[in-house]
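Peer 1: Sequence and predicted structure are below.
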Amino acid sequence: MADKNLGGATGAAGRAPAAGSADAIRNVVLVGHSGAGKTTLVEHLLAATGTVQRPGRVEDGNTVSDFDEVEVRQQRSVNLSLAPLTHNSIKINLLDTPGYADFVGDLRAGLRAADAALFVVSAVDGVDGLTQMLWEECAQVGMPRAVVITKIDHQRADFDEVLTSCQDAFGDGVAPLYLPVVTNGNVNGLIGLLSQKFFNYATGTRTEKEPGAEYEARIEEYRGALIEGIIQESEDESLMDRYLQGDPIDTKVLIDDLEKAVARGSFYPVLCTGAGAGHGIGMIELLELITQGFPAPLEHPMPEITTVDGTPVDGITCDPDGPLVAEVVKTTSDPYVGRISLVRVFSGTLRPDMTVHVSGHGLADRGHEDHDVDERIGTLTCPLGKQQRPIAKGVAGDILAVAKLSRAETGDTLSEVDRPLLMTSWTMPDPLLPVAIRAKSKADEDKLSQALARLVAEDPTLRLENNAETRQLVLWCMGEAHTDVLLDRLAKRHGVEVERVELRVPLRETFGGRCQAMGRNVKQTGGHGQYAICHLEVEPLPSGGGFEFVDRIVGGVVPRQFIPSVEKGVRAQMERGVAAGYPMVDVRVTLYDGKAHSVDSSDMAFQIAGQLALKEAAGKVPTLLLEPVDELSVLVADDYVGSVMSDLSSRRGRVLGTEPVGTGRTLVKAEVPQLEITRYAIDLRSMSHGTGTFQRTFLRYEPLPAHLAGKMATTE
């Protein structure tokens, strides 16, 4: 390990890890809301390490974040992107994630690929609900975390206030390692709380000196809290007694305990950064934390691995010489290179042109087929912006890009051909916003299927539905921003123009009472004619009763071979509907009388008679329109429970009850018609400030209110 300077204190020198080994890699995912400054922070870290000449630019002039043309047009990050850099012989793979809830799928992919998380919080805006939820997700899996407060040099920045909000939102173990130094309203440096040194950035380069006496009280206040927090996490139980007795604690001991606590995910240091002069304030301090405090891939638990038939496999570690186990964490398409897969190698070594086995991922319900094929990979590269720099191999612990994996999709496992393995995939959120689309022209329609297949391969949060009942093509998306990005990619990347159309909810029909009706199909055409008469009694069944056909023919008035024909005709007419064109359900049909002809009766004649009888019945009793009702389970913070329940009631919903879930959150259960929740994913996010989630399950069909039934009765 390089010389320690964590917390601004120099410790004992160690041996640097061998280049290319897993111990010389750090995989860090940046998490935070949109506008917190994640991408800007990545750009400054690249500049601080000499990877690029100036923040925001790589050698060919493109920005770090503009690999995707959508990000350039919309001026926001919508993709998981990789930015590799090197500091003190340690390779750092920075995974920049989108800050919008719509793209949480990419964010979770970043969490899967990383070994530690850096939560980015703006000194101006503070912590939002989505960031707090993601902190809880990391806590559940024990991922090491740190907090970096950005924009500390902004005129509206308030370090103390944002630090307090972080401690309130993230809980115990959150403590600063550095304090910003403000002179005449400008941040010109940082004070290391362990070293008690002032690192001055006023000239554009970092210089070290003693802090002035005016900072002593502030340093002592924060330093005492930091040391107490470190000692509480120390494995040496004698340290607390020594500290309480007033004995000095060696700074090197504190640094060692701090590093261990950070690596095991029980202590969460806070740093601050700003644009400042040169390559930015706090970049060196942040790089020291990443290289010395965050764990190497060797220290991170291995995800569960099985054979393709589900048998658990033990004993696989992050070893370059071990069996190959890698995972596709992101799939993108380049108009010139083709499909590019971002891959995390968990075990073994990946080399160009080798043949691997692709095991796929269990998302068939979203249009992602399972894979069990062999593929030859293309070039291995280390991506940065639009640059793809070829590399000789990808070792265990590293993250790289692989070209020409034509079958592999996000979430798939790459392993050896003679030893196929499968990694348990991470949890993907359900897309709950349905958007109906259609091609604008015949030329667009011809290309649409292939373009959508490519989008589905890239994005496991997208679900594609061809609804045979409504005859609509439906994209199930995460939200409005997700929809905009998908349609933008269809148009600009794949050259397919589509337009949104009103989503049709599949309704049903049923009879509103009992009646008798006759179907008479008698035609003479000169040769064989048609002769079939059937008398039916129809009556509604309770909700969920389905369809019953009852045979009460006596005396052979309808020959036995034609009774199934009547049922077949009734079923066919029920599929087409009898009033508004919707399928009919919850009906009992009884065949009790009829007539046949020895020559002119036939299977088809009685099918048509059954259809005519059902249509006649629809003219004798009212037909009711039925709407689908879903059960909703809405998880929100306690502060929004009242608003959510009131909103559900306004949607003709019935709230069934509430129950507390963990601390500060409540699960609200309700039954709500599908017609009222087509855009609920957007509305709930607005009501709960991005923190609410919900699940929906089809429950049953219920009669549509009369004032709405009249509007719906004009459909096909």
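Peer 2: Here it is on my side, so go on. Residues are numbered from 1 along each chain as shown.

Peer 1: Please make it C-alpha for all contacts and neighbour counts, starting now.
Peer 2: Will do.

Peer 1: gap between residue 565 and residue 549?
Peer 2: Separation of residue 565 from residue 549 (C-alpha to C-alpha, to the nearest Å): 12 Å.

Peer 1: Looking at the two now, which is surrounded by more residues?
Peer 2: More neighbours surround residue 565 than the other of residue 565 and residue 549, with 20 against 16 (other C-alpha atoms under 10 Å).

Peer 1: from what I can see the more buried one touches residue 607, true?
Peer 2: Yes - the pair residue 565 / residue 607 is scored as a contact, 5.0 Å apart, by C-alpha atoms under 8 Å.

Peer 1: Report the spatially closest residue to residue 580, excluding sequence-adjacent ones.
Peer 2: residue 713 (4.8 Å; C-alpha to C-alpha, 6 or more residues apart in numbering).

Peer 1: okay but residue 4 is in contact with residue 251, surely?
Peer 2: No - with contact defined as C-alpha under 8 Å, residue 4 and residue 251 do not form a contacting pair (11.1 Å).

Peer 1: Of these two, which one has the most company?
Peer 2: Between residue 4 and residue 251, counted using other C-alpha under 10 Å, residue 4 has the larger neighbour count: 21 against 16.

Peer 1: and the comparison structure, right after this:
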Amino acid sequence: MGAATDRRDAQPGAAGRAPTAGRPETVRNVVLVGHSGAGKTTLVEALALATGAVNRAGRVEDGGSVSDHDEIEQRQQRSVQLSLVPVEWGGYKVNLLDTPGYADFVGELRAGLRAADAALFVVSAAQDGEGIGGATRMVWDECAAVGMPRAVVVTHLESARAGFEETAARCAAELGGDDPDAVLPLYLPVHGPAGPDGHAPVTGLAGLLTGKVYDYGSGERHEAEPGPDVLPGLTQARNRLIEGIIAESEDETLMDRYLGGAEIDTATLVADLERAVARGTFHPVLAAAPAAEGARQGLGTLELMELVTGGFPTPLEREMPAVTGPDGHTEPVLACDPEGPLAAEVVKTSSDPYVGRLSLVRVFSGTLRPDETVHVSGHGLEDRGHEDHDVDERVGALTSPFGRHQRPVPSAGAGDLVCVAKLGRAETGDTLSGRDHPLLMEPWQMPDPLLPVAIEAHSKADEDKLSQGLAKLVAEDPTMRLEQNQDTRQVVLWCMGEAHADVALERLRSRYGVQVDTVPHKVSLRETFGAPAAARGRHVKQSGGHGQFAICDIEVEPLPEGSGIEFVDKVIGGAVPRQFIASVEKGVRAQAARGVALGFPLVDVRVTLTDGKAHSVDSSDAAFQTAGALALREAAAGIRIHLLEPVAEVAVLVPDAYVGPVMSDLSGRRGRVLGTEQTPGGRSLIRAEVPEIEIGRYAVDLRSLSHGTGRFSRRYVRHEAMPAPLAAKLSQAH
């Protein structure tokens, strides 16, 4: 980045050698964030090549490649999971965390943010404004809320319609918020001769602070003085950058000196820039492109590594997650100290065909070593199929990943990332700590899955393996929720979206050998009486020996919503013996659970037993249970039965520009808007009550309606009567 942190003579790591665990101050954990198709994975590959982690063929000595993806990623031609690519450069270990850009895989993105100390936002110059999608802006705001340092990398400069300056200006306007001067370029592209199509390719970068040109035309970076055609364009951009840096400087005299005409030396500017970047108050914009065929260094890759190692914070500067004991007692704040108590967190769980379950772990404190016994503490997310657990487990081999290859490492110290084999009980989000000093880390925020996918086993063989396969699936992905719905008797996977569901079902098939079929998702409907009714239940049978005799008369009346089933005994004179009153009630409640019209549970009625008859020999508990059930069915046969549907309270958060379309869409779903309120960042929160049958696919529809910028939550509030035409249509379907 300049004279103060010039590392151009640093030797990159050798290809094929696993990056070694070092002191926390030599580690950088960086997550790459951006819209799908922005070029995050291509950028990781370019950085791996520039740092010597791979050779020019994109391979390492053991045959691994950073581009080795699993079968699902190869088939879908997109990243669907978090991947770690560690590289070494200039004595630093840089853990690059490549995240999916598609909104369905936000859980992988959140895991990357948890594991990282800084973020690179990758923006394509060729996506005509889509490079900064609504989801990207939301992640930027999340990072800003916790003070995570950020920088922007502009890609796809080789495209004929790409414009770095225009993209950088858009980044400043859309990401800078109230302070666009906090998002500014450090370099400007230098163009070569125009080709036959009139497009002039980018061949180098002009440093706004150093005043030097870094030419990549030969495939290696070479420093040169700027030509007369380059200088005029640098002055204005340089002045704006200097003013932006000085505005963030801790030296309050610097601005006065600058405005007074004093020349601020480059070393001072670079040092202030690095401090502002590490604090998360200034966000430089850089450019990068993959290396040309046969070349080793892609455009801007070395400048980017200089920023990462010189400007991004070390793990020592990160605020540690809060920890408690598994029983909830308070623990002292952790320090990033390799000699401290062990505290590590599983940020991702996956399955490897050769080593089995593989856990990607961020070590926050202490040192993790292979073959030691650690304590595994899990919060448990029972509503998502995860149980609380506190167990001791033996750590398997520690490895450093590269594509689908794993290379052994001797240990992982505080601040580092490592893969741990064969942790059979540990799930994503669990804490690994010392067996004698168990700890539990505060969990990171995970979005709720809101798209239900009902599944059935494809065959009897699949049915035998289904529960075990689903348990493994949800252990890997905390954004997925497994529901065994007792009302509808369906197995439901709650997912983030259609792509997330497709990947989950494919993993279920390919990894765990379970083939399933998707079926229409059912909501939990209810039935209730539309008017009072009375009926007799008569169960009389004689077939030799003891017979069956039970007669009971009941009256049924509807009750207010939420009342459930009430049973009242008003028998006079012992017409039904006392020992059989409970039998009648048991039969009535059993029939209510089965329904009286379409098979949905009956609720909100009072059933009064008024009279009956018994036989001294042939009456029994079973006979009166049957009579009670028959009486309830007879009572329902003569009157209208209302269908009740579940209603959810929906809270939708969208930018103000989409409030009108969203409210109109909710109304079209039979929703009742309860109100709206303004929230920070130009967004509005819309609250409405909507029948659940209308929002089964709302996770998908809202994303389309709001161009990926909307999010919502839902909460069941009650059952209420379904409109008669819809109820009639449903009855005909049954």
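Peer 2: Received, thanks. Please read all numbers here as calculations on a predicted model, not as lab measurements.

Peer 1: just to revisit the earlier point, was I right to think the residue nearest to residue 580 of structure 1 contacts residue 582?
Peer 2: No - Residue 713 of structure 1 lies out of contact with residue 582 (C-alpha under 8 Å); the separation is 9.2 Å.

Peer 1: more neighbours, these two?
Peer 2: Taking other C-alpha under 10 Å, residue 713 of structure 1 and residue 582 do not tie; residue 582 has more neighbours (23 against 14).

Peer 1: And that one, what's its match in structure 2?
Peer 2: In structure 2, the residue matched to residue 582 of structure 1 (TM-score structural alignment) is residue 600.

Peer 1: so what's that match up against?
Peer 2: For residue 600 of structure 2, the contacting residues are 487, 524, 525, 526, 527, 593, 594, by C-alpha atoms under 8 Å, 6 or more residues apart in numbering.

Peer 1: Look up how far residue 242 of structure 2 lies from it.
Peer 2: Distance of residue 600 of structure 2 to residue 242 of structure 2, given as C-alpha to C-alpha: 70 Å.

Peer 1: got it, and residue 412 of structure 2?
Peer 2: 40 Å.

Peer 1: neighbour count winner among these two?
Peer 2: Per other C-alpha under 10 Å, whichever of residue 412 of structure 2 and residue 242 has more neighbours is residue 412, with 26 against 21.

Peer 1: aligned partner of the more buried one in structure 1?
Peer 2: That one, residue 412 of structure 2, aligns with residue 394 by TM-score structural alignment.

Peer 1: Residue 538 of structure 2 now?
Peer 2: By TM-score structural alignment, residue 538 of structure 2 lines up with residue 520.

Peer 1: Helix, strand, or coil at its match?
Peer 2: strand (DSSP: H, G, I helix; E, B strand; the rest coil).

Peer 1: list the contacts for the residue lying closest to it once chain neighbours are set aside?
Peer 2: Leaving aside its sequence neighbours, residue 520 of structure 1 sits nearest to residue 533 (C-alpha to C-alpha, 6+ apart; 4.6 Å). If you count contacts by C-alpha under 8 Å, 6+ apart, residue 533 of structure 1 has them with 518, 519, 520, 521, 522, 594, 595, 596, 606, 609.

Peer 1: Who wins on neighbours among these?
Peer 2: residue 606 (32 neighbours).

Peer 1: List the residues that contact that one.
Peer 2: 521, 531, 532, 533, 534, 562, 563, 565, 566, 569.

Peer 1: That one matches what in structure 2?
Peer 2: In structure 2, residue 606 of structure 1 lands on residue 624 (TM-score structural alignment).

Peer 1: what helix or strand is the residue nearest to residue 520 of structure 1 on?
Peer 2: strand 530-540 (DSSP states H and E).

Peer 1: Give me the mean deviation of that strand from structure 2.
Peer 2: Average distance, strand 530-540 of structure 1 versus aligned residues of structure 2 after superposition (mean C-alpha distance after the TM-score superposition for structure 1): 1.3 Å.

Peer 1: so that strand matches what in structure 2?
Peer 2: So strand 530-540 of structure 1 is aligned with residues 548-558, judged by TM-score structural alignment.

Peer 1: SS state for the residue mapped onto the residue nearest to residue 580 of structure 1 from structure 2?
Peer 2: With TM-score structural alignment as the criterion, the equivalent of residue 713 of structure 1 in structure 2 is residue 731. What three-state DSSP gives for residue 731 of structure 2 is helix.

Peer 1: Let me know the distance separating residue 731 of structure 2 from residue 431 of structure 2.
Peer 2: 51 Å.

Peer 1: for residue 43 of structure 2, same thing?
Peer 2: From residue 43 of structure 2 to residue 431 of structure 2 the distance is 31 Å (C-alpha to C-alpha).
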